[in-house]
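Participant: Everything below, folded, please.
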Amino acid sequence: MTFYPILKKDEDALCLNHISYFNSKLCHFIINNVSSIEELKKNITPLLKQFNLKKTTLFSEKLNSFNAKKTTSFMEKNSIKLLTLNNPEYPPLLKEISFPPPILFYKGNIKCLTKHCLGVVGPRKASPYGIRVAELFTQECSQAFSIVSGFARGIDYTAHKTCVKNNKETIAVMGVGLDKYYPYSHHTLANEIIESKGLLLSEFPLFIEPSPFHFPLRNRIISGLSKGIIVCEAKTKSGSLITVQHAIDQNREVFAVPGSIFDSNSEGTLHLIQQGAKCTLHPNDIFEEFQMPPHSITTHNTLPLIEKVTQEALTPDESSILSILSKPMHIDSIIAQTSLPMTKVLHSLTCLELKNCIIKNEGNIFTKNHHAL
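Facilitator: Model (predicted):
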């Protein structure tokens, strides 16, 4: 195992993280060429010129203004710990990726990292179908894997919450420092993850504001920790596909769960299947790929991702709307053909979508979901 002298002292590691977290190549350049922060301060100008870093003045200011005591004090009070490339507990799979984060902050059960990990990803604005996929695959795969996701709304939240409900380990890879939660509404979830022996993980320094570029950086860690990634659903332009690209670059398996060809939320997963991702209909497909014994609770060849809806489960207004949806239809046409008030149509469409009877597409176009009827 390579030993990096600059990471030996926590204060030096924290300072290095503060000044270079945004550029993993720069961070690795420093740990391979400098043995301490004091040495870096003495040789800052020639080193940065060698790396061709242009904003040397700003870099020097950050280097000299860093307050290690403020950070270490907060970490001690809030049970936040440091994990560096020098630590034997650093995840071996993550160490394999190009320019792995030399410094990680964590809170919770670090033993989650010793199990096989599986990433679960999908959109923030997930459909009821995507939520159902995330729940079922997480519930069953968490029997054998630590489930990794990104703590965002939608699929990420569902994956973490499902693990919490079943008292299984989950790893939340944060897009912010561990002094805050993003989104803040998930602060209760963070506590639940720790209470259920899960782990919060971040490469970002404490006391910095969230930034859009943090989240693609976070995604490479989600895939880097994982043997494979399950894509529950994704549009053609989706943050989930950034994680997928990282997974491909890192030689990880990609499992795509198919959805309706009429649903824009499934366009990305269907395209992945066309490009060679494993078409995944059941958790056992994942266990088979890794030559693991089945851990799945269900024994059917496919999961009941969509439960059949009987006529008795529908209101008269819902039945009226379904009767005219022989083809994709705009909401204005639905209102005109059913002669129902707009408020009733909106309410019924929402209920039908929750029952998986219809699929809402872009532009307020609705399609009947024949699999549920």
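Participant: going forward, measure contacts and count neighbours with C-alpha atoms only.
Facilitator: Fine.
Participant: and the gap between Cys232 and Asn86?
Facilitator: Cys232 is 35 Å from Asn86, where distance means Cα to Cα, to the nearest Å.
Participant: Comparing those two, which shows the higher neighbour count?
Facilitator: Neighbour count, other Cα atoms under 10 Å: between Cys232 and Asn86, Cys232 has more, with 30 against 17.
Participant: so the more buried one makes contact with Ala134?
Facilitator: Yes - using Cα atoms under 8 Å, Cys232 makes contact with Ala134 at a distance of 6.0 Å.
Participant: what is in contact with the two at once?
Facilitator: Listed as contacting both Cys232 and Ala134 by Cα atoms under 8 Å, 6 or more residues apart in numbering are 120, 155.
Participant: so Glu135, which of the three states?
Facilitator: With DSSP: H, G, I helix; E, B strand; the rest coil as the basis, Glu135 sits in helix.
Participant: Would you do the same for the sequence below? I want to compare the two.
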Amino acid sequence: MAQDESLRAWMALSFVPRLGMKNLSRLLSHDAPEKLLSYSNTQWQAIGLKGDQVRYLQSQAIQEAERCLEWQQASELRTILTPQHSLYPPLLKEIASAPPVLFVEGEVQCLSLPQIAIVGSRNATIDGQRAAHQFARELVEHGVVVTSGLALGIDGYAHDGALSGQGKTVAVLGSGFNHLYPARHRQLAERIKHSGALVSEFRPDTKPRAEHFPRRNRIVSGLSLGVLVVEAALKSGSLITARYATEQDREVFVLPGTIYQSNYAGSNDLIRQGACLVQNVPQIIEELGAMLDWSINQQNLTQPALFSSPNDEEQLPFPLLLANVGVEATPVDILASRTNIPVQDIMTQLLELELSGHVVAVSGGYIRKGRG
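Facilitator: Sure thing, here's the model as predicted:
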């Protein structure tokens, strides 16, 4: 089919070593993926490919793309997404290093629903495990999808908590599907793909490697409106996820912990740096109120709003603009760029939001106030 041909060509190009999304986009500006694959050596080099990259395209790329298509066709639960696909998650598409290919097993629509990531230590305390499970269970009761990395410890308890609450959960893998890691979570992964989704940017035959896991954390945060750090030591991988979240303009929430346990040293340091301290799920919902409402409206969901104002009939004004005003000062020109709203209209809306108490003008731009 033409669709398979296009996907095969896209994957072949995206698999080229050291290419990256930016250079892939540059190549695609020259021609359609299917036509690019028929280029000669001279044509490839003329548009910037190196000798070893050309050799890969001519020797391995198509075969590896074909194996990926065979993986997809082996199950109705499997989908391969590119940024051109209508089901590619819109929030993830916004990040600077959006993966050019996503392999998905399960309910692919989950990836575009409002998500909160829960991350933390692999060697979690009993309190941390209980908190991850409880927060995940309560979040799905509010209609939020819980996202994590399928690792031992906090990740596993978060996934299980979401499933126990009859909700959806997304697990982002640090390996290909044929080498699921950790093996101890195979049964959990089976449960997730029937009530959520498993996701990987790695080809199905890719084995787990240490450098894959920090890299996959950008997808965990990129899929989510915010990241909740339950328990993290000073050198925890969760801090990498928190850093990605900040770079991606996502909210970072942290559960505070005792100063006498090293497992909480990283968590408490995040709070010291300005992350949002939370003690319960309603505080998360309140902080993300406008963004969650806007995200739900974008999906045309029929479920009740995740955040209710004192007057249930009241609608938050200018939800698109509010969704882009956070707890740190955001300049007007940045808001205009994010929303594609003219600066003059942005100024008018901000004035109304300021008068109604939803935002506050501060040095450097605007911040949210209260439930806004």
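Participant: After superposition, what's the TM-score here?
Facilitator: The TM-score (TM-score structural alignment, normalised by the length of the second structure) is 0.71; 289 aligned residues with a Cα RMSD of 2.7 Å.
Participant: Quick check, central residue of the second structure?
Facilitator: Nearest residue to the geometric centre of the second structure (Cα atoms, centre = their mean): Leu223, 1.6 Å.
Participant: Leaving out chain neighbours, which residue sits closest to it?
Facilitator: Closest residue to Leu223 of the second structure in three dimensions, ignoring its sequence neighbours and counting by Cα to Cα, 6 or more residues apart in numbering: Leu92, at 5.1 Å.
Participant: Looking for the alignment partner of that neighbour in the first structure.
Facilitator: In the first structure, the residue paired with Leu92 of the second structure according to TM-score structural alignment is Leu94.
Participant: doesn't that match fall inside a helix?
Facilitator: Yes - counting by three-state DSSP, Leu94 of the first structure is part of a helix.
Participant: and the gap between Gly198 of the first structure and Phe213 of the first structure?
Facilitator: Going from Gly198 of the first structure to Phe213 of the first structure by Cα to Cα gives 26 Å.
Participant: Give me the more crowded residue out of these two.
Facilitator: More neighbours surround Gly198 than the other of Gly198 of the first structure and Phe213, with 30 against 10 (other Cα under 10 Å).
Participant: What residue in the second structure is paired with the more buried one?
Facilitator: Aligned counterpart of Gly198 of the first structure in the second structure: Gly196 (TM-score structural alignment).
Participant: List the contacts of that match.
Facilitator: Shown in contact with Gly196 of the second structure (Cα under 8 Å, 6+ apart): 106-108, 110, 168-170.
Participant: ok, now Gln279 of the second structure?
Facilitator: Taking Cα under 8 Å, 6+ apart, we find Gln279 of the second structure in contact with 255-256.
Participant: The first structure: which residue goes with that one?
Facilitator: Under TM-score structural alignment, Gln279 of the second structure pairs with Leu281 in the first structure.
Participant: Report how many residues lie close to the aligned residue in the first structure for Ile240 of the second structure.
Facilitator: Structural alignment (TM-score structural alignment) places Ile240 of the second structure against Ile242 in the first structure. Number of residues near Ile242 of the first structure (other Cα under 10 Å) recorded here: 17.
Participant: coming back round to it: for the contacts of Gly196 of the second structure, which one is nearest Met347 of the second structure?
Facilitator: Ranked by distance to Met347 of the second structure (Cα to Cα), these are led by Cys110 at 34.9 Å.
Participant: Please determine how far Gly268 of the first structure is located from Thr280 of the first structure.
Facilitator: With Cα to Cα as the criterion, Gly268 of the first structure and Thr280 of the first structure are 14 Å apart.
Participant: Ok, Ala336 of the first structure next?
Facilitator: Using Cα to Cα, we find Ala336 of the first structure at a distance of 40 Å from Thr280 of the first structure.
Participant: likewise Glu209 of the first structure?
Facilitator: On the measure of Cα to Cα, Glu209 of the first structure and Thr280 of the first structure end up 38 Å apart.
Participant: One more: Ile6 of the first structure?
Facilitator: Look at Ile6 of the first structure and Thr280 of the first structure: by Cα to Cα, they are 44 Å apart.
Participant: Looking at those two, which is more packed in?
Facilitator: More crowded of Ile6 of the first structure and Thr280, by other Cα under 10 Å: Ile6, with 24 against 19.
Participant: quick one: contacts for that one?
Facilitator: Going by Cα under 8 Å, 6+ apart, Ile6 of the first structure touches 12-13, 31, 34-37.
Participant: So which of those are in strands?
Facilitator: Here DSSP state E is the test, and the contacts of Ile6 of the first structure give no hits in strands at all.
Participant: would JSON lines of those residues with distance to Gly154 of the first structure and neighbour count be doable?
Facilitator: Listed next are the contacts of Ile6 of the first structure as JSON lines, based on distance: Cα to Cα, whole Å; neighbours: other Cα atoms under 10 Å:
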{"residue": "Asp12", "distance to Gly154 of the first structure": "37", "neighbour count": "18"}
{"residue": "Ala13", "distance to Gly154 of the first structure": "34", "neighbour count": "23"}
{"residue": "Ile31", "distance to Gly154 of the first structure": "37", "neighbour count": "20"}
{"residue": "Val34", "distance to Gly154 of the first structure": "42", "neighbour count": "19"}
{"residue": "Ser35", "distance to Gly154 of the first structure": "43", "neighbour count": "16"}
{"residue": "Ser36", "distance to Gly154 of the first structure": "42", "neighbour count": "20"}
{"residue": "Ile37", "distance to Gly154 of the first structure": "41", "neighbour count": "22"}
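Participant: what's the farthest-apart pair in these?
Facilitator: For the contacts of Ile6 of the first structure, with distances taken as Cα to Cα, the pair at the greatest spread is Ala13 and Val34 (11.9 Å).
Participant: My guess is the match of Leu92 of the second structure contacts Ile222. True?
Facilitator: No - the pair Leu94 of the first structure / Ile222 is not scored as a contact, 9.1 Å apart, by Cα under 8 Å.
Participant: neighbour-wise, which of those two wins?
Facilitator: Ile222 (30 against 21).
Participant: Would you agree that one is in contact with Ser146?
Facilitator: No - using Cα under 8 Å, Ile222 of the first structure is not in contact with Ser146; the gap is 11.6 Å.
Participant: quick one: the residue of the second structure most remote from its centre from Arg8 of the second structure, how far?
Facilitator: The outermost residue of the second structure relative to its centre, with distances by Cα atoms, centre = their mean, is Thr42 at 38.7 Å. Here Thr42 of the second structure is placed at a distance of 23 Å from Arg8 of the second structure (Cα to Cα).
Participant: likewise Leu57 of the second structure?
Facilitator: Using Cα to Cα, Leu57 of the second structure is found at 12 Å from Arg8 of the second structure.
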